[in-house]
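Novice: The following block contains a protein sequence and its predicted model.
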Amino acid sequence: MFQRILVLIALGFFGFIGWVIYLANTGQKSVFFDLVAVIPYGDKLGHFCLFGLLTLFINLAFKFKTMNVAGRPIYLAVLIVSTFVILEELSQHFVESRTLDFVDLIADFAGIAVFSAISAWLCKKLYPTKV
């Protein structure tokens, strides 16, 4: 039952991010955009938190599942979120109301990295025999 809740949280958060992207792509206003605008570096902090938390939530939902990439175990969530982030950021080149921003991509990957480290710590606590 608890695992289903974690899956729903990950899906819900992914849906939230999709909604925010839709609002940005269509040039609509949002209270979230207003909040980000008044916080110094709010846009970059938003990228860091959104995609970092998504990584954490997917890791929890998938019970920290890994895949071997070049002989190293990589969280499946990192592969999923990284692919999504790259495609989403590159797609902004084709959307009139958006701008392709390499620094946003750096903030996204910084969030993925930090929350992956948090995931590794949580994995050791929750699944000590898995590590």
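Specialist: Thanks, I have it. Numbers count the residues shown, from 1 in each chain.
Novice: from here on, contacts and neighbour counts on C-alpha atoms
Specialist: Will do.
Novice: And the contacts of the helix or strand containing residue 59?
Specialist: Under the criterion of DSSP states H and E, residue 59 resides in helix 42-61. Outside helix 42-61, the residues that touch it by C-alpha atoms under 8 Å, 6 or more residues apart in numbering are 3-4, 6-7, 9-10, 13-14, 17, 35-37, 65, 75-78, 81, 85, 103-104, 107-116, 118-119.
Novice: Which positions within it qualify as buried?
Specialist: 43-61 (16 or more other C-alpha atoms under 10 Å).
Novice: now stretch 108-123
Specialist: So for stretch 108-123, counting by 16+ other C-alpha under 10 Å, buried means 108-116, 119-120, 122-123.
Novice: that older thread, past the helix holding residue 59, which element shows up next along the chain?
Specialist: Going down the chain from helix 42-61, the next helix or strand is strand 66-69, by DSSP H and E.
Novice: tell me what that next one is packed against?
Specialist: strand 72-75 (3 or more C-alpha pairs under 8 Å, 6 or more residues apart in numbering; DSSP states H and E).
Novice: Which strands and helices lie in contact with the next helix or strand along the chain from the strand it packs on?
Specialist: Next helix or strand after strand 72-75 toward the C-terminus (DSSP H and E): helix 76-91. When contacts are defined as 3+ C-alpha pairs under 8 Å, 6+ apart, helix 76-91 packs onto helix 42-61, helix 102-126.
Novice: For helix 76-91, report the contacting residues that lie outside it.
Specialist: 51, 54-56, 58-59, 62, 64-67, 100-101, 104-105, 108-109, 112, 116.
Novice: want to compare, so here's the second one:
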Amino acid sequence: MKYLYTLLVSLLIIIAVLIPGPHLPDVNIVGFDKVVHIGMFGAWAMAVYYDFSIRSTRYLWAMVAGLAFSLFTEIVQIFIEGRTFDWSDMVADAIGLILGLTIGAWMLRKLFRLKD
């Protein structure tokens, strides 16, 4: 199925942001939520990179789509008990997008080199 990884990761992110705050695990590590955001959007970016076979001209569009998705998830959280809109989460998401696209590009180059 085309775009399967992107759809699955997007669905997992949406499910994660819809969990009400009181039901989230209490992790007492400073900045842990930012690491989670970086991981979620890094995984999303790698899935997009793989599913859409991104070339350098599409890299910008993947970033724009990822930032729009990030903004959407932050807006949705306004309506969820115990959750809020947080600009620093969007910064973490952007870092995850950049890392995910970079790692995705590197991984695909390695894979295609191994197949040749």
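Specialist: Ah, there it is. What you are looking at is a predicted structure, and each value in this text was computed from that prediction instead of being measured.
Novice: Can you calculate the TM-score here?
Specialist: Overlay of the two chains. TM-score (TM-score structural alignment, normalised by the length of the second structure): 0.75; 113 aligned residues with a C-alpha RMSD of 2.7 Å.
Novice: what's the helix holding residue 59 of the first structure aligned against in the second structure?
Specialist: Counting by TM-score structural alignment, helix 42-61 of the first structure falls onto residues 32-51 of the second structure.
Novice: mind checking how far the matching stretch is from the chain centre?
Specialist: Counting by C-alpha atoms, centre = their mean, to the nearest Å, stretch 32-51 of the second structure is centred 3 Å from the centre of its parent chain.
Novice: about what we covered before: list just the nearest of the buried residues of stretch 108-123 of the first structure to residue 96 of the first structure.
Specialist: Of all those, residue 96 of the first structure sits closest to residue 108, with 21.5 Å by C-alpha to C-alpha.
Novice: Return the distance of the most centrally placed residue in the first structure relative to residue 112 of the first structure.
Specialist: Taking C-alpha atoms, centre = their mean, the centroid of the first structure lies closest to residue 51, which sits 1.9 Å from it. For residue 51 of the first structure, the distance to residue 112 of the first structure (C-alpha to C-alpha, to the nearest Å) stands at 6 Å.
Novice: Kindly report the same for residue 8 of the first structure.
Specialist: For residue 8 of the first structure relative to residue 112 of the first structure (C-alpha to C-alpha), the value is 20 Å.
Novice: same check, this time on residue 50 of the first structure
Specialist: In terms of C-alpha to C-alpha, residue 50 of the first structure sits 9 Å off from residue 112 of the first structure.
Novice: could the helices and strands packed on helix 76-91 of the first structure go into a markdown table alongside distance to residue 23 of the first structure?
Specialist: Shown next, in a markdown table, are those (distance: least, C-alpha to C-alpha, whole Å):
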| stretch | distance to residue 23 of the first structure |
| --- | --- |
| helix 42-61 | 15 |
| helix 102-126 | 17 |
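Novice: Looking at those, which is nearest to residue 22 of the first structure?
Specialist: helix 42-61 (14.8 Å).
Novice: what angle do that closest one and helix 102-126 make?
Specialist: 30 degrees (axes from the mean of the first three to the mean of the last three C-alpha atoms, to 10 degrees).
Novice: how close does helix 42-61 of the first structure sit to the second structure?
Specialist: Helix 42-61 of the first structure differs from its equivalent in the second structure by a mean of 0.7 Å after superposition (mean C-alpha distance after the TM-score superposition for the first structure).
Novice: And stretch 77-91 of the first structure, by the same measure?
Specialist: Mean deviation for stretch 77-91 of the first structure: 2.0 Å (mean C-alpha distance after the TM-score superposition for the first structure).
Novice: Could you give me the buried positions within that stretch?
Specialist: Applying 16+ other C-alpha under 10 Å to stretch 77-91 of the first structure flags 77-79, 81-82, 85, 89-90 as buried.
Novice: From those, pick the one nearest residue 128 of the first structure.
Specialist: Distances from residue 128 of the first structure to those, taken by C-alpha to C-alpha, are shortest for residue 77, at 19.4 Å.
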